[in-house]
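Build me a structure from this.
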Amino acid sequence: MAIVVTFGSSGVSERHLMSRQLSVDCDLTSQHTIAEEMVKAIGHHFLHDERDRKYYADSYSCRPPPLFIITITFIELAFFIYYTIVLGVTSSGPIPIDSLFIYRPDKRDQIWRFVFYLVLHAGWIHLIFNLLVQLLVGLPLEMVHGSARIGTVYMAGVLAGSLGTSVFDSDVYLVGASGGVYALLAAHLANVLLNYNHMESGILRLFAVFVIASTDVGIAIYDRYYHESEGPVSYVAHLTGALAGLTIGLLVLKNFEQKLHEQLMWWIALGVYGACILFAILYNVFN
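Presented below is the predicted three-dimensional model:
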């Protein structure tokens, strides 16, 4: 005698729902694990202290998300697309010298130009370099240290770039976000140097930053002295932006819980940066 066992529709439906729920849980677990690994990797590469790495990995929630670098990148890209349509921008120009945003020595009374020049770029090579560094270096730094700190470092570099150019290379025009980009690079580089023994692949990181920065500055110097354009473009912003990164960014990006002597050094660095900015402002006012 054969025994036939049948399952009702309710049993099949229940097993189907359980199977779907298990599949969803596995997908969420997989996504959660990937996100955790990404956060751990960022903390591992951009923090030197193991306690800071663990604290960051345990507490990071992407709330709020790293919006500063993403926003500034989209703004720069939008302006480039606009001027590409209007002027037909190539790999190295033309430079929109009549723009309301470009820094010009004969328009120094229009003080917004000392900051908003960052939205313009001298060709797509200039743009691509800045955007890549912003996203590959600036975005992870913002995830680790927050938008306020990274925004401060970046804008300090932008302002230092224009003011430094107005003092040391006062006859040239200025476009691009290189001041802010080099502030981020210099701040991260200083962090690597100070904590070299705790960083994995420290020499590789130093070499990579050196090659990237040297190549970009070399191109800027070539464009400054050997490339005919509608107006001379400065490379001083790269250097003064980097100096801003070394002062403002050095201790801002160092760790989460600063000790007393580190806080004192932070105020000293802030004082040095403030004194340089004040000198440059007074120079422009009285000249």
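
okay, CA-based contacts and neighbour counts for the rest of this
Fine.

Now do the buried residues in the longest helix seen in the chain.
In the chain, taking DSSP state H as the definition, the longest helix is helix 9-46. Buried positions in helix 9-46, judged by neighbour count with 16 or more other CA atoms under 10 Å: 36, 39, 40, 42, 43, 44, 45, 46.

please give me the structure for this one as well, since I'd like to look at both together:
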Amino acid sequence: MLDFPITSFFIAVTVIISYMAFSNETLSNKLIMNPYRVAKRKEYYRFISSGFIHNGYVHLIFNMITFFFFARWIESYFAYKHGLLVGGIYMVALYLAGIVVSDIPTYFQYKNLPHYNSLGASGGVAAVLFATILYEPLNPIYIYGVIKIPGFIIGAVYVIYSYFYSKGSEDNINHSAHLYGALFGFFFAVAVEPVALVDFFEKIAAWKFTF
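The predicted model follows:
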């Protein structure tokens, strides 16, 4: 993991802060996304800090495993295409801005509700996932180690699942952030490399299902 310093750094910091917040309600309340407090007390830092705490070990592990597998690729891609410095800036901006942007719709929707909270790195993870999918939509993911599914299909299922799950969920996990983070990551990647959008559709058009 040390070959991917930015990916490793974000995973380490997220795991440490999340673990600390699991047993420290005061810390969790200080970091969690509460749109009302952001609006009334100008606690804008919550747009970022809420991405470093999670609703239990399952939530944390799921996000960090997903992030690990896709962030390594996109970090290497940015470094190869744009150099270590610029590539590193793109990587940090993609992840952190994904967390922030994915919380903006939530902020406007719930800023007058004092008791609404949300947390998790889902927006940043989704941004990384969909930036990777834009550049390499056919990169396979193996279901049960046998069924090979291209990334663009997994990404579509990921967003659809998150959208419908967000409708009835009351677990403080900002499931709608998956959708907004995904959209941000996709268009961020397009802005960095516009020609990749053409390649994206050409690769999908040429795709054929194989085991």
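
quick revisit: in structure 2, what range does the helix or strand following the longest helix of structure 1 match?
Scanning forward in sequence from helix 9-46 of structure 1 by DSSP states H and E, the next helix or strand is helix 50-59. Alignment of helix 50-59 of structure 1 against structure 2: no match, by TM-score structural alignment.

what helices or strands is the longest helix of structure 1 leaning on?
Other elements packing on helix 9-46 of structure 1 under the criterion 3 or more CA pairs under 8 Å, 6 or more residues apart in numbering; DSSP states H and E are helix 50-59, helix 139-145.

can we see that at 10 Å?
helix 50-59, helix 139-145, helix 178-194 (3 or more CA pairs under 10 Å, 6 or more residues apart in numbering; DSSP states H and E).

Could you point out which of those sits nearest residue 97 of structure 1?
Ranking the helices and strands packed on helix 9-46 of structure 1 by proximity to residue 97 of structure 1 (CA to CA) places helix 178-194 first, at 17.6 Å.

Pull out the buried residues from that closest one.
Those buried within helix 178-194 of structure 1 under the rule 16+ other CA under 10 Å are 178-193.

can you pull the buried residues of whatever helix or strand comes next after it?
Downstream of helix 178-194 of structure 1, the first helix or strand assigned by DSSP H and E is helix 202-225. By neighbour count on 16+ other CA under 10 Å, the buried set for helix 202-225 of structure 1 is 202, 205, 206, 213, 216, 217, 220, 221, 223, 224.

State the span of structure 2 onto which the following helix or strand past helix 202-225 of structure 1 is aligned.
Using DSSP H and E, the next helix or strand after helix 202-225 of structure 1 towards the C-terminus is helix 236-244. Under TM-score structural alignment, the counterpart of helix 236-244 of structure 1 in structure 2 spans residues 176-184.

Give me the distance from that stretch to the chain's centre.
8 Å (CA atoms, centre = their mean, to the nearest Å).

Skip the chain neighbours and tell me the closest residue to the most centrally placed residue in structure 2.
Structure 2 has residue 125 as the residue nearest its centroid, 1.8 Å off, counting by CA atoms, centre = their mean. Sequence neighbours aside, residue 67 is the residue nearest to residue 125 of structure 2 in space, at 5.4 Å (criterion: CA to CA, 6 or more residues apart in numbering).

gap between the one you found and residue 118 of structure 2?
19 Å (CA to CA, to the nearest Å).

What strand or helix carries the equivalent of residue 76 of structure 1 over in structure 2?
Counting by TM-score structural alignment, residue 76 of structure 1 corresponds to residue 14 in structure 2. Secondary structure assignment for residue 14 of structure 2, by DSSP H and E: helix 5-22.

Report the mean deviation for that helix after fitting onto structure 1.
In the superposition against structure 1, helix 5-22 of structure 2 averages 1.4 Å from its aligned positions (mean CA distance after the TM-score superposition for structure 1).

what's the most distant pair in the buried residues of helix 202-225 of structure 1?
202 and 224 (32.7 Å).

and residue 107 of structure 1, how many neighbours?
12 (other CA atoms under 10 Å).

Surely it and residue 113 touch.
Yes: the pair residue 107 of structure 1 and residue 113 passes the contact test of CA atoms under 10 Å, sitting 8.1 Å apart.

Look up how far residue 111 of structure 2 lies from the residue nearest to the centre of structure 2.
24 Å.

What is the aligned counterpart of the residue nearest to residue 125 of structure 2 in structure 1?
Checking with TM-score structural alignment, residue 67 of structure 2 has residue 134 as its match.

quick one: its match from residue 87 of structure 1, how far?
Distance from residue 134 of structure 1 to residue 87 of structure 1, by CA to CA: 25 Å.

okay, these two: which has more neighbours?
residue 134 (25 against 13).

dump the residue contacts of the more buried one.
Residue 134 of structure 1 sits next to 69-70, 72-73, 128, 140-141, 154, 177-178, 180-182, 184-185 when contact means CA atoms under 10 Å, 6 or more residues apart in numbering.

Return the distance of the helix or strand harbouring residue 274 of structure 1 from the chain's centre.
According to DSSP H and E, residue 274 of structure 1 maps onto helix 260-286. Offset of helix 260-286 of structure 1 from its chain centre (CA atoms, centre = their mean): 22 Å.

That helix packs against which elements?
Right, helix 260-286 of structure 1 is packed against helix 147-168, helix 236-244, helix 250-252 by 3+ CA pairs under 10 Å, 6+ apart.

try 7 Å this time
helix 147-168 (3 or more CA pairs under 7 Å, 6 or more residues apart in numbering; DSSP states H and E).
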